[in-house]
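J.: The sequence and its predicted three-dimensional model are supplied below.
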Amino acid sequence: MTPEALAALDRVRAIALALPRADERLSHGSPGFFITKGKFFAYFWHNHHGDGMTCVHVKTSGREEQAMLVEMDPDFYFIPPYLGSSGWIGLRLDQPDTDWADTDWDRVADRVRMSWEMVAPRGLLEQVDER
């Protein structure tokens, strides 16, 4: 993995693991983030099957949201292989013709958080809302 991709993984890891009861484990050879004893809410992929991309995949509300995001910013959002048919969206961390330092980490954090909220059990969401 390149130094830039490792730095991106560190940023994604920090964002994901800051969420309540978040944990990490390898899934099909890539880091995946999930709620302990629960579902995955994000995956980090680097050059997956030689695609040359560094990205994070998160859940969406479904196909309409996927289409809206891709239409809004096709250089950043894409429908990922394997996960796309289940409503996931890819976020490119290495956008073409853009410096890695220009990655919009606030937007990445927002999407990771929204994905976490989609899979979090109701009781956990209520605990977070009480804070």
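T.: Thanks, I have it. Residues are numbered from 1 along each chain as shown.

J.: From now on I want contacts and neighbour counts done on CA atoms only, so please keep to that.
T.: OK.

J.: what about the strands in this protein?
T.: In the chain, the strands defined using DSSP state E lie at 22-27, 30-35, 40-46, 54-59, 77-78, 88-92.

J.: Now the fourth one: buried residues?
T.: It stands for strand 54-59. 54, 55, 56, 57, 58, 59 (16 or more other CA atoms under 10 Å).

J.: who are the neighbours of that strand, in terms of helices and strands?
T.: Contacts defined by 3 or more CA pairs under 8 Å, 6 or more residues apart in numbering; DSSP states H and E place strand 54-59 against strand 40-46, strand 88-92, helix 105-119.

J.: this is the comparison structure:
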Amino acid sequence: MADGFSAIYERLKQAVQELPDIVETTSYGTPALKAGKKLLTRVKDAETAVVMCPVDEKEMLLQAAPDIYFETDHYKGWPALLVRMNAVSDDELRHRLERTWLTQVPKTKARAWLVEREKASSR
């Protein structure tokens, strides 16, 4: 794995470390993380990650934070967002991947995780 790829992949893994059932794999020949069998994120290149994202939310993010999020023609109309890894904070990356995870897992698993997280934060 190229050095830039390794650094990005390590940040992605760090961002999802508190999420259950994360699977390390590859997608299109690059390191990737899945929630079970569903793609959460993958390394696109030495500066960019692909994060799955509902299209309506994607449009909002593209307008709200164009310095962080972007798309190429290849991704137009698809529920995937490109992330400039040198521009995204660790907190924003973790938040984005948590939101993605919540859309990719069964609703019962998502609800259970949210309840547990709420309990842990109120202790």
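T.: On my side now, so go ahead. Quick caveat, the model's predicted, so the values are computed rather than measured.

J.: picking that back up, most tightly surrounded among the helices and strands packed on strand 54-59 of the first structure?
T.: Of all these, strand 88-92 carries the top mean neighbour count, a mean of 25, counting by mean count of other CA atoms under 10 Å.

J.: And the contacts of that strand?
T.: Strand 88-92 of the first structure is contacted by residues 53-60, 62, 66, 75-80, 83, 108 when judged by CA atoms under 8 Å, 6 or more residues apart in numbering.

J.: and it, which stretch of the second structure?
T.: Across the second structure, the stretch matching strand 88-92 of the first structure (TM-score structural alignment) is residues 80-84.

J.: post-alignment, the matching stretch versus the first structure, mean distance?
T.: Aligned to the first structure and superposed, stretch 80-84 of the second structure gives a mean residue distance of 0.9 Å (mean CA distance after the TM-score superposition for the first structure).

J.: chain center to stretch 82-101 of the second structure, what's the gap?
T.: Its chain's average C-alpha position is 6 Å from that of stretch 82-101 of the second structure, according to CA atoms, centre = their mean, to the nearest Å.

J.: And stretch 69-88 of the second structure, end to end?
T.: Using CA to CA, to the nearest Å, the end-to-end distance of stretch 69-88 of the second structure comes out at 9 Å.
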